[in-house]
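Visitor: what follows is a predicted structure for the sequence shown.
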Amino acid sequence: MNRCLSILIGPALLTLASSAQAAPVCGDFLAQIGNKPAYIEFLECHAEPELQTKPLRATYRLAGRDAQAAERYLDEQFQMPPLRRSCCVWDAPPGFYRDPRSQLGYSLFMGSAETFVDRREAWGDIDYFYLTIDLDTEEP
């Protein structure tokens, strides 16, 4: 009897264990995904449980002189739209990336703080641009 139960229950437990995914963990998402440029500095990661998809939010910064390279990298890797000037900041609509290995969804946003710089060629005059990556822990 015990042998019959173990034969029936064993495969069911193995199937359940293999289909369960570990909960996402806060961290340097760009490093986890791969190909993170050295000029993008990881600052912190924290949970945002009050937002709709309860994301884990990683924050990065990069020098203004590296913003054009970062913009190209984010376009190539994550199809993030180019930055544009609006009012007194440089920013872009968020990009979205689904990791083909983990199937986790990431939203990416890059922008500057308020600045008088109004030409792309002068981005080097901006101290820092900031990159935010949200890892959705709940699908919308």
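Guide: On my side now, so go ahead.

Visitor: please make it C-alpha for all contacts and neighbour counts, starting now.
Guide: OK.

Visitor: is Gly124 in a helix, a strand, or coil?
Guide: Classification of Gly124 by DSSP: H, G, I helix; E, B strand; the rest coil places it in helix.

Visitor: now the one 10 residues further on
Guide: Here Asp134 is strand, with the state taken from three-state DSSP.

Visitor: that one against Tyr106, yeah?
Guide: Yes - when contacts are counted by C-alpha atoms under 8 Å, Asp134 is listed as touching Tyr106 (5.4 Å).

Visitor: doesn't Gln68 lie inside a strand?
Guide: No - Gln68: not assigned to a strand; according to three-state DSSP it is helix.

Visitor: try it against this one:
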Amino acid sequence: MLLPLAAIAHSEVKAPLGAMAEWEAHGRAEGLARPDTPCQDFLAALGRKPDSLHYLGCDKDDDSYLKPMTARYAVSGAAAAEVEVYLRQRFDMPSLVYVCCGWGSEPHAWREGPDGVRYDIGMGVESPSFPREHWDRIPSFGVTVGVLRQSP
């Protein structure tokens, strides 16, 4: 059975309102991003993006149960140590360590206050084992900042 256009329009309005009500009731406390949050440069939106970090784009997966969004960034090897220190100071991200095949941070989440969005922040690169003093030999490091819009 087909619904009349008025019923379809009405049901489309209810879904977002229901999603917002669910977010207000539970999602905010769980650190989820609002359901209407756009995929974007999250660090710039927070007013916390260093100049040497270049925004590459944002990936959004509405088909996944958790509805993740991940902003991707790049920083030159020459500026990577500066960005690592910045992310450690501003977001408490752990220091990068070299394991097996590259430099990387342990999984880390950051929230600004109990009602803030939980941001998953990471940095790393697959590379030969250059010591920190020679990171300028590495073309670029990647940084990701992700949010979830639905709880498990």
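Guide: Received it, and whenever you're ready, just let me know what you need. Remember, predicted model here, so these are calculated numbers, not experimental data.

Visitor: in the first structure, where's the longest helix?
Guide: Across the first structure, the longest stretch assigned as helix under DSSP state H is helix 2-19.

Visitor: in that helix, what's buried?
Guide: Within helix 2-19 of the first structure, no residue is scored as buried using 16 or more other C-alpha atoms under 10 Å.

Visitor: ok, now stretch 83-93 of the first structure?
Guide: Residues of stretch 83-93 of the first structure classed as buried: 83, 85, 89-92 (neighbour count, 16+ other C-alpha under 10 Å).

Visitor: quick one: the strands in the first structure?
Guide: Listed in chain order, the strands of the first structure (DSSP state E) span residues 41-47, 56-63, 84-86, 89-91, 95-98, 105-112, 128-135.

Visitor: the fourth one maps to which residues in the second structure?
Guide: Using TM-score structural alignment, the residues of the second structure aligned to strand 89-91 of the first structure are 102-104.

Visitor: that stretch vs the first structure, mean deviation?
Guide: On superposition with the first structure, the mean distance recorded for stretch 102-104 of the second structure (mean C-alpha distance after the TM-score superposition for the first structure) is 0.4 Å.

Visitor: rewinding a little: nearest to Val25 of the first structure, of the strands of the first structure?
Guide: With respect to Val25 of the first structure, and counting by C-alpha to C-alpha, the nearest of the strands of the first structure is strand 56-63 at 7.7 Å.

Visitor: that closest one maps to which residues in the second structure?
Guide: The alignment of strand 56-63 of the first structure onto the second structure (TM-score structural alignment) covers residues 69-76.
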